[in-house]
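> no FASTA, just this:
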């Protein structure tokens, strides 16, 4: 039996590689002779670095950058085997994973460190940058990132405003005199899995600001600040990024990348699947496993599972989804090519226990799935 295992990560629990490995262990307990292709996947957020380096080849570099609260940390990015394409995972420098719960504050957090990673890639001679912008702790519209590349964000007194989305209301003028001109000759591809505009009820602040530590009052203030930011960008660059789909990704970093780096926003999972040439493997498969930590109605829109299932559906390959939690609104998941959905949680348990036991739960779940399949399929 030819089996493809192509999951996303279980966030704050297991990497995509670890998820794939544990599913494979369970499968081999039932079908030790099966041909198994373990292909860890990312939809453009956390995990894009590991996914592309493992799938295409390349090397990692470590750089000292500023974290979301402007403290020095070591962050890594990758350069693919062509030595011209950098892969940057925004979360490595500007992610929620870098902050303790009490430190989360979208008024203060900045994308400055992400800009430093981009600058280092330019220093290495890269002329193409793939940047995954999921998992950010920020709501500054990418202003910190742009500042790290040489721009200045000034108030009406000619002074630079502070870092963070909470200071954008003071923005009066953007000075691009010293902005890194190498960007003009660099192709920037933005892997994005959301289509939110920059502002409004569906915008960066109102939808995602709460999980980054913002109160309701903060979110309204941040939304107003991003609207002001967009107006200032329009007056400076004659570019209106206020309502472009995806501009609100990563606290508005999508907008900053489009406006200042001429970034092209693409569907993250489609980019990954095309780059790794997974279709050629799936079309030969008898069965596909995929999954992520939680599935809900968002799973149907540009996430790993939808991308894998849609591809497998073309070749009538059954797709099994394994997940830690099944949310609401997944009724239509079967219409996109998913054959069955399984939660790995096999008894009532607290979240911490489920996280601690996740490897064994994945193994047991995939083993039981294969035992069922074996009843009807001679491997």
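That came through fine. Please read all numbers here as calculations on a predicted model, not as lab measurements.
> C-alpha from now on. contacts and neighbour counts both.
OK.
> Which strands and helices lie in contact with the strand or helix carrying residue 288?
Element membership for residue 288, per DSSP states H and E: strand 287-295. Counting contacts by 3 or more Cα pairs under 8 Å, 6 or more residues apart in numbering; DSSP states H and E, strand 287-295 packs against strand 2-5, helix 304-313, strand 319-326.
> For residue 127, see how far away the nearest residue to residue 218 once chain neighbours are set aside is.
With sequence-adjacent residues excluded and distances taken as Cα to Cα, 6 or more residues apart in numbering, residue 218 is closest to residue 107, at 7.5 Å. Between residue 107 and residue 127 the computed distance is 33 Å (Cα to Cα, to the nearest Å).
> These two: which is more packed in?
Set residue 107 next to residue 127 and count neighbours by other Cα atoms under 10 Å: residue 107 wins out with 23 against 18.
> and that one, what is it in contact with?
139, 140, 164, 165, 166, 167, 214, 218, 222 (Cα atoms under 8 Å, 6 or more residues apart in numbering).
> Identify the farthest-apart pair in the residues you listed.
The largest distance within these, taken as Cα to Cα, falls between 167 and 214 and amounts to 14.4 Å.
> neighbour count winner among the two?
Shown here are residue 167 and residue 214; by other Cα under 10 Å, residue 214 has more neighbours (21 against 16).
> give the contact list for the more buried one.
Per Cα under 8 Å, 6+ apart, neighbours of residue 214: 104, 105, 106, 107.
> Now, these that are in helices?
Per DSSP state H, helices hold no members of these.
> now these as CSV including distance to residue 178?
Putting the contacts of residue 214 into CSV (distance: Cα to Cα, whole Å) gives the following:
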residue, distance to residue 178
104, 31
105, 29
106, 27
107, 26
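> hey, where'd the helices end up in the stretch 151-300 of the chain?
For the stretch 151-300 of the chain, the helices defined by DSSP state H, counting those that start in this stretch occupy 204-208, 216-237, 249-261, 268-276, 279-282.
> this is the comparison structure:
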């Protein structure tokens, strides 16, 4: 019997590594002699750094940078055992939680801190950067990141009352981007950007309109940010010899405040679904090969789980004939939806009526117990 445990984190209660260990412990209760593989997973958003470090067996490293509004902070990153591949969670340099104490500042927040982490990695000689861009506080089109890597941003007269830095409130004043001063390795390294949305850069489904309010943007702020991103696309297109309309409408360019806009045309970065990036990095296909049973899971199983998230990556890669069971904090799909998605079954960790805080506090134990119950049914 070969069992592969490949869950996402259960946000606020169990990391992906803890969830994988709990699933494995539950499976061992029923199949003590089975070959059981633990493979913490993520979809490219927050938690991806910890998931990859767990698989690589590597500790997190740190570097001193700044947050999205320019205050000093210590950021975490990771590297593969051979030092050639780095994992960078952008939220370590521009994350919403790190600026919540100062009040959200959507026109000021930028990606300069993300660029400082990347610059450190370039100086350390990495050959590939896996950039995970969820959870951002900024909407600057990646301009701050470029500046931290050595690009010189030329402005027209700054708007009256503009905040310092490279935030989205100043994008309309950008006249040109001089990339001659970029770090020498910035265009030699391979950039792969994990995105988990298909939103374009601008418009009704763009970065500002859809995600700006989550970052504190008012209706007026959204208009400023959207116009600024549209203008920045013109500037970037002129610099890179690209089509500005194509940049504004490209799927996924609205992720993380438009961060792909600066990286794809100017640094030859590639975007791909986060779950695909992580699957390649951790060797998911090889781990699933020959599996009889696959246990996966996340905090909430719903329709979004089937569109590029961890459960989706697992169900589409599991070998034919393998049972695929989801263990989740809550299950919001019907039994018919679960079967229609190609899953064998889905179980909630809640043993009955319970307060959310109680479930969060006992999540590893509850995950183990639910996995044991699921395995017992399959073993009949």
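On my side now, so go ahead. Everything numeric in this text was worked out from a predicted model, so none of it was measured.
> What TM-score do the two superposed chains give?
For this chain pair, the superposition-based TM-score is 0.89 by TM-score structural alignment, normalised by the length of the first structure; 374 aligned residues with a Cα RMSD of 2.5 Å.
> and the helices of the stretch 151-300 of the first structure, which is most packed in?
Greatest average neighbour count among those goes to helix 249-261 (a mean of 27), per mean count of other Cα atoms under 10 Å.
> from the middle of its chain, how far away would that one be?
Computed by Cα atoms, centre = their mean, to the nearest Å, the chain-centroid distance of helix 249-261 of the first structure equals 14 Å.
> Give me the helices and strands touching it, please.
Secondary-structure packing of helix 249-261 of the first structure (3+ Cα pairs under 8 Å, 6+ apart): helix 143-148, strand 187-192, helix 204-208, helix 216-237, strand 264-267.
> at 7 Å what do you get?
Packing partners of helix 249-261 of the first structure (3 or more Cα pairs under 7 Å, 6 or more residues apart in numbering; DSSP states H and E): helix 204-208.
> The helix it packs on maps to which residues in the second structure?
Aligning helix 204-208 of the first structure against the second structure (TM-score structural alignment) gives residues 207-211.
> ok, and what's touching the matching stretch?
The contact list for stretch 207-211 of the second structure (Cα atoms under 7 Å, 6 or more residues apart in numbering) reads 139, 201, 203, 222, 225, 226, 254, 255, 257, 258.
> Rebuild these as JSON lines, extending it with distance to residue 63 of the second structure.
Formatted as JSON lines, the contacts of stretch 207-211 of the second structure follow (distance: Cα to Cα, whole Å):
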{"residue": "139", "distance to residue 63 of the second structure": "23"}
{"residue": "201", "distance to residue 63 of the second structure": "30"}
{"residue": "203", "distance to residue 63 of the second structure": "36"}
{"residue": "222", "distance to residue 63 of the second structure": "32"}
{"residue": "225", "distance to residue 63 of the second structure": "30"}
{"residue": "226", "distance to residue 63 of the second structure": "32"}
{"residue": "254", "distance to residue 63 of the second structure": "28"}
{"residue": "255", "distance to residue 63 of the second structure": "25"}
{"residue": "257", "distance to residue 63 of the second structure": "23"}
{"residue": "258", "distance to residue 63 of the second structure": "24"}
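> Widest-spaced pair of these?
Greatest spatial distance among these (Cα to Cα): 222 and 255, at 15.1 Å.
> Identify the residue of the first structure aligned to residue 345 of the second structure.
Using TM-score structural alignment, residue 345 of the second structure lines up with residue 340 in the first structure.
> Roughly how far does the closest residue in space to that match that isn't next to it in sequence sit from residue 76 of the first structure?
Computed as Cα to Cα, 6+ apart, the closest residue to residue 340 of the first structure that is not its neighbour in sequence is residue 320, at 5.2 Å. Counting by Cα to Cα, the separation of residue 320 of the first structure from residue 76 of the first structure is 33 Å.
> Among the contacts of residue 107 of the first structure, which lie within strands?
Judged by DSSP state E, the contacts of residue 107 of the first structure include no members of strands.
> nearest to residue 117 of the first structure, of those residues?
Nearest to residue 117 of the first structure, judged by Cα to Cα, of the contacts of residue 107 of the first structure is residue 140 at 17.1 Å.
> Return the residues in contact with the residue nearest the centre of the second structure.
By Cα atoms, centre = their mean, the second structure has its centre lying nearest to residue 45, at 1.8 Å. By Cα under 7 Å, 6+ apart, the contact set of residue 45 of the second structure is 132, 133, 134.
> what do you get if the cut-off is 10 Å, keeping everything else the same?
Contacts for residue 45 of the second structure were tallied using Cα atoms under 10 Å, 6 or more residues apart in numbering; they are 89-91, 131-135, 194-196, 274-275, 309.
> again, but for residue 56 of the second structure
Applying Cα under 10 Å, 6+ apart to residue 56 of the second structure gives the contacts 50, 78, 79, 80, 81, 281, 282.
> From those residues, keep the buried residues only.
Listed as buried from the contacts of residue 56 of the second structure are 50, 78, 79, 80, 281, 282; burial here means 16 or more other Cα atoms under 10 Å.
> just to revisit the earlier point, whereabouts in the second structure does the strand holding residue 288 of the first structure align?
Alignment of strand 287-295 of the first structure against the second structure: residues 293-301, by TM-score structural alignment.
> Apart from its chain neighbours, what residue comes closest to residue 175 of the second structure?
Leaving aside its sequence neighbours, residue 175 of the second structure sits nearest to residue 155 (Cα to Cα, 6+ apart; 5.0 Å).
> residues contacting that neighbour?
Contacts for residue 155 of the second structure (Cα under 10 Å, 6+ apart) come out as 170, 171, 172, 173, 174, 175, 176, 177.
> filter those to the buried ones?
Those of the contacts of residue 155 of the second structure that meet the buried threshold are 170, 171, 172, 173, 174, 176, 177, by 16+ other Cα under 10 Å.
> Surely the second one touches residue 234?
No. At 11.0 Å, residue 171 of the second structure does not count as touching residue 234 under the criterion of Cα atoms under 10 Å.
> Quickly list what's touching both of the two.
residue 228.
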